[in-house]
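Novice: Give me a model of this one.
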Amino acid sequence: MRGNGLTRLLKVIAPGFIASVSEVDACAIIYLVFVGYSFKYEFLWVLAFSTLLYVFILQLTSEVTLVTGKGIAQCIRERYGRRFITLTIFTTISSNMALLSIELLGAGLSLTVLTGLPLRVTVLIAMLILLGLVVSGAMDEVDNVLMGLGLTLLAYVLVAVCSKPPIEQVATGILKPRIEISWNYLSVVIAIMGTLISPYGIFYQSSNLAGKKLPITTLTLSFDGILLGALVNFLVCTAIVMTGAAINTLEVVEGVLIVFRSMVGEGASLVFALGLFSGSILTGTVILYSTLALISEVYEAKLLTHSPYRRLEALMIIVLSVIAGGIPALVDLNYVRIAFIAGLLSTAFTVFPLIGLARLYSDDGVMGEFKASTIMKVCTWTIISFFILLNLALLTLSVPYTPLLGHVTIPIEGLLSFVVVAVAAYIAGRRDVVGRLVKAKRKHLKHNFNSGFAGV
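Specialist: Take a look at the predicted model:
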């Protein structure tokens, strides 16, 4: 890798950082403000849990990608055949289009706040802006652009801190989880998880890492990028919930602007709109990139090359994707409802990519010398199973649209603690194992280099 040290560092940590921060998008901002307004700090534990779960997913993704040197979709296709990857493609692209709708609506909403133009007009403008960014070649240097956009979201944290939230209630919301076995409650939990966990992040990070052809020795640095992005993600999302808890009107945007205005004065509209626009465009770009990467890996289309023919194919897919995502946003301008639906679909449609990812990680033939221990495999499948069970519980309760067990409050601390311990065990255990293997490989490479040099 050429360039100075900082450039090389950014090249390694950017995929994980962007995949984490891109989850702070229009879907998250709009829906989490609504959650804060409706439930105050009650669901903060879901944010903490989802962030930890997403760190696990992205670390798993980076490990499989850097060990194999291939994207996750390509690995699934080669190892498990087209039937399984077809389900993965269908669910991922469906999720991508649902999320793209709310991203375009969010970008349009931010432009409406700034300009006063009708929302349908600004959604069309947002579609053109997103197309212009991607088609103009900004995708070639997408990392630097997206990292800059992601950091603008930290302004939300400053506003939330200045609003002086009740620290004790915030801490209680994070550290004392509870759950009700009802459709209404579980749907909120799943929708929040869907704002923070999406299949596009898996395929974006995987394709980005594989495309850069990074050596396995960069694995621990990739982990660090994921953790840094997850920290920013959690701080911003918590700040958004705090902002929602401080508003006194169901009109989400109007309420947020009132809170922002009390903190930053006349610049409130600019601060809010900049964060919402940045999050929307960042995620919209990542969604389009991950869609191209997924199709390229599965059908060996090589859409991300500089070939004029391939770029034309990629352009057609991008245009069709933006139109498909824009139509729901133009038809239904209820952004809270669209954010809720997109969150539910995102969580449900992450199941197949996660199963494929876990199968790859547990496959000794794929991981080679980096194969996981039995304990790590058990931890992995425990976490994946919990995620699947949450989705099945919501599906079961949604059939009659009424609670099957009534509004029963159950102690969830034990189950959540078990899953959290499994995630922590994976992160700590794999960092230790991978760290030792990477050191051994570096020593081996250095020895080969010295031996070759001595023989010259």
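
Novice: from here on, contacts and neighbour counts on C-alpha atoms
Specialist: Noted.

Novice: just the helices in the stretch 51-200 of the chain please.
Specialist: Ranges of helices in the stretch 51-200 of the chain, per DSSP state H, counting those that start in this stretch, are 72-115, 119-135, 142-151, 154-162, 167-175, 183-196, 199-212.

Novice: now do the stretch 301-450 of the chain
Specialist: Under DSSP H, counting those that start in this stretch, the stretch 301-450 of the chain gives helices at 308-331, 335-348, 351-362, 364-367, 374-398, 413-454.

Novice: centre of the chain versus the shortest one, how much separation?
Specialist: Same thing as helix 364-367. Mean C-alpha position of helix 364-367 versus that of the full chain (CA atoms, centre = their mean, to the nearest Å) differs by 26 Å.

Novice: So which bits of that helix are buried?
Specialist: For helix 364-367, the neighbour count (16 or more other CA atoms under 10 Å) marks Val366, Met367 as buried.

Novice: now swap in stretch 160-180 and tell me
Specialist: Neighbour-count burial for stretch 160-180 [16+ other CA under 10 Å]: Ala160, Ser163, Val170, Gly173, Ile174, Pro177, Arg178, Ile179, Glu180.

Novice: The residue nearest to Ala107 when sequence neighbours are not counted is in what secondary structure piece?
Specialist: Of all residues not flanking Ala107 in the chain, Phe277 sits nearest, at 4.7 Å (CA to CA, 6 or more residues apart in numbering). Per DSSP states H and E: Phe277 is located in helix 268-299.

Novice: hmm, back to that, can you put the helices of the stretch 51-200 of the chain in TSV and add distance to Gly36?
Specialist: Formatted as TSV, the helices of the stretch 51-200 of the chain follow (distance: least, CA to CA, whole Å):
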stretch	distance to Gly36
helix 72-115	18
helix 119-135	24
helix 142-151	22
helix 154-162	12
helix 167-175	11
helix 183-196	11
helix 199-212	25
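
Novice: Figure out which of those helices is closest to Ala424.
Specialist: helix 167-175 (16.1 Å; CA to CA).

Novice: what's the offset of the closest one from the middle of its chain?
Specialist: Taking the mean of its C-alpha atoms, helix 167-175 sits 24 Å from the chain's own mean (CA atoms, centre = their mean).

Novice: Now do it and helix 413-454, the angle between them.
Specialist: Interaxial angle, helix 167-175 versus helix 413-454 (axes from the mean of the first three to the mean of the last three CA atoms, to 10 degrees): 80 degrees.

Novice: here's the other one to compare against:
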Amino acid sequence: MQQKKKDQEKKSRFRHFIKILGPGLVTGAGDDDPSGIATYSQAGTLFGFQTLWTALITFPLMASVQAMCAKIGIVTSAGLTTTLKKHYPKFILYMMLIFSVPATVLNIGSDIAGMGAVSHLLFPFIPSFVFCILFTALLLFAIVKFSYQRIANILKWLCLSMLLYIIVPFLLKPDWMDVIKHTFVPAIRFDKDFLEIFVAILGTTISPYLFFWQATMEAEDKKKTASKIFVNKQVISDMKQDVRTGMFASNLVMFFIILTTGMVLHGHIKQIDTVEQAAKALEPLAGSMSYIIFAVGVIGTGFLAIPILSGSLSYIVAETFGWKQGLDKKFYQAPGFYLVVIFSLLVGLAIDLTGISPLKMLVYTAVLYGITAPVMIAVIVHICNNRKIMKAYTNGTFSNVMGILTFIIMTLAIIALLYFQLSS
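Specialist: So this is what the prediction gives:
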């Protein structure tokens, strides 16, 4: 009888855990987009296992910052942009716009290019630009046509595509002792190439667009259930569990991508110039199954990430200029909001069709994120300590320490990178 009761309690806890998964899981999964995959592949190809340890530091930093953003959304029932607009000088908001818009559009273009390129590898008789146009059209239709709840449910299922990257290393049987060593013993090189990749890893993992998406999605979720949910310790606790799960999954996938490319491509290929090159290089070295899994993963994560990228950009612009906004609204109810979505995807597609190297765009975007993220983190920590905004839910000591630590690490990495760039 007692065992049966324990089993029921376990089932109840599991059902509760599955139920609370939402914005945090989707945000974490969206972080491993083709941009992230390219950056992690580049890290593994150039440095082998030497950057595996970064997954251990990015997880707690990322989880802390995203939890702060989520708390802002829950407590204020508004996105991060609206909070900045109400309580801070306008120049901070405009500075954020100047940096966020180009980087996000570049990111979208790079992701579309990566999806098209790996699709061409799987179906070589169809040109990659045809896939790019097809994917752009499908994404535009889904984002404009479906409600927020429908999109959120689709994104949850697309999170499963991340699991593909965890499978690959087990097909290849790495030296796990060597893996453990490089995971727990940091290898740091003070040169331009290593610091560029390190900043790119930080930038693509702790990306400013995710800060805005997280806060906005928590606010949207709260609006949908306003009659049932009030802010209390349980709501905050559930949110943190959701965020930690999403960020853990994101960093786990990052770890396995670096592991796969570090084991297979390092020492065989000197440079990865495109995301499809990373996928194609796996075929002769790791077998067709690994290659197919890697390629399909790029497509799945692209479908997951691009709605988040374009959605976060639309929320930023719409909230800045006071337009009606929301993925739950029809096109005619929020035309400005949806026109930003359409514009961002079409510009991203146009960038791809110019023939600019997708990987260069991806890495430059990640580095740009790495430069702008410290400023946004400082603002987020300040908001979370502002009792006027956060009321009884201001940061505790641990959250402040992690937020400041994230700011310091990212700032020092940028300063070191700029030093080596200027001195070389």
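
Novice: Next, the contact list for the residue nearest to Ala107 of the first structure, please.
Specialist: Ala26, Gly106, Ala107, Gly108, Ser110, Leu111 (CA atoms under 8 Å, 6 or more residues apart in numbering).

Novice: Need the counterpart of the second one in the second structure.
Specialist: Which is Gly106 of the first structure. Alignment note (TM-score structural alignment): Gly106 of the first structure maps to Gly114 of the second structure.

Novice: so what's its match up against?
Specialist: Going by CA under 8 Å, 6+ apart, Gly114 of the second structure touches Pro34, Thr274, Val275, Glu276, Val298, Ile299, Pro358.

Novice: repeat for Ser321 of the first structure
Specialist: Applying CA under 8 Å, 6+ apart to Ser321 of the first structure gives the contacts Met97, Leu288.

Novice: what do we get in the second structure for it?
Specialist: Using TM-score structural alignment, the equivalent of Ser321 of the first structure in the second structure is Ser344.

Novice: and if you look at Tyr185 of the first structure?
Specialist: Using TM-score structural alignment as the criterion, Tyr185 of the first structure maps onto Phe194 of the second structure.

Novice: Tell me, how many residues neighbour that match?
Specialist: For Phe194 of the second structure, the neighbour count with other CA atoms under 10 Å is 18.

Novice: Could you do the one 10 residues further on as well?
Specialist: Counted with other CA under 10 Å, the neighbours of Thr204 of the second structure add up to 29.

Novice: residue contacts, the residue mapped onto it from the first structure?
Specialist: The alignment partner of Thr204 of the second structure in the first structure, by TM-score structural alignment, is Thr195. Contacts for Thr195 of the first structure (CA under 8 Å, 6+ apart) come out as Glu23, Val24, Asp25, Cys27, Ala28, Ala342, Gly343, Ser346.

Novice: same deal with Asn248 of the first structure?
Specialist: Asn248 of the first structure is in contact with Tyr37, Gly255, counting by CA under 8 Å, 6+ apart.

Novice: SS state for it?
Specialist: Recorded secondary structure, Asn248 of the first structure: coil (DSSP: H, G, I helix; E, B strand; the rest coil).

Novice: any idea how far it is from Ile167 of the first structure?
Specialist: In this view, Asn248 of the first structure and Ile167 of the first structure are 19 Å apart by CA to CA, to the nearest Å.

Novice: Could you do Val159 of the first structure as well?
Specialist: Distance, Val159 of the first structure to Ile167 of the first structure, by CA to CA: 15 Å.

Novice: Now the two most distant members of the buried residues of stretch 160-180 of the first structure.
Specialist: The largest separation in those, counting by CA to CA, is between Ser163 and Glu180 at 30.2 Å.

Novice: quick one: what's aligned to Phe49 of the first structure in the second structure?
Specialist: So Phe49 of the first structure corresponds to Ile57, using TM-score structural alignment.

Novice: Same question for Gly16 of the first structure.
Specialist: Aligned by TM-score structural alignment, Gly16 of the first structure pairs with Gly24 of the second structure.

Novice: what stretch of the second structure does stretch 356-371 of the first structure fall on?
Specialist: Under TM-score structural alignment, stretch 356-371 of the first structure corresponds to residues 379-394 of the second structure.

Novice: what comes up buried for that stretch?
Specialist: Going by neighbour count (16+ other CA under 10 Å), the buried part of stretch 379-394 of the second structure is Ile380, Val381, Ile383, Cys384, Asn385, Asn386, Ile389, Met390, Tyr393, Thr394.

Novice: can you tell me how far the residue lying closest to Val286 of the first structure once chain neighbours are set aside sits from Ala425 of the first structure?
Specialist: Spatial nearest neighbour of Val286 of the first structure, excluding adjacent residues (CA to CA, 6+ apart): Tyr204 at 6.5 Å. Separation of Tyr204 of the first structure from Ala425 of the first structure (CA to CA) stands at 25 Å.

Novice: need the contact list for Ile85 of the first structure.
Specialist: Contacts of Ile85 of the first structure by CA under 8 Å, 6+ apart are Ala73, Ile76, Arg77, Val298.

Novice: any idea which of the residues you listed has the most stuff around it?
Specialist: When neighbours are counted as other CA under 10 Å, the busiest of the contacts of Ile85 of the first structure turns out to be Ala73, with 26 neighbours.

Novice: isn't that residue right next to Glu297, touching?
Specialist: Yes: using CA atoms under 8 Å, Ala73 of the first structure makes contact with Glu297 at a distance of 5.9 Å.
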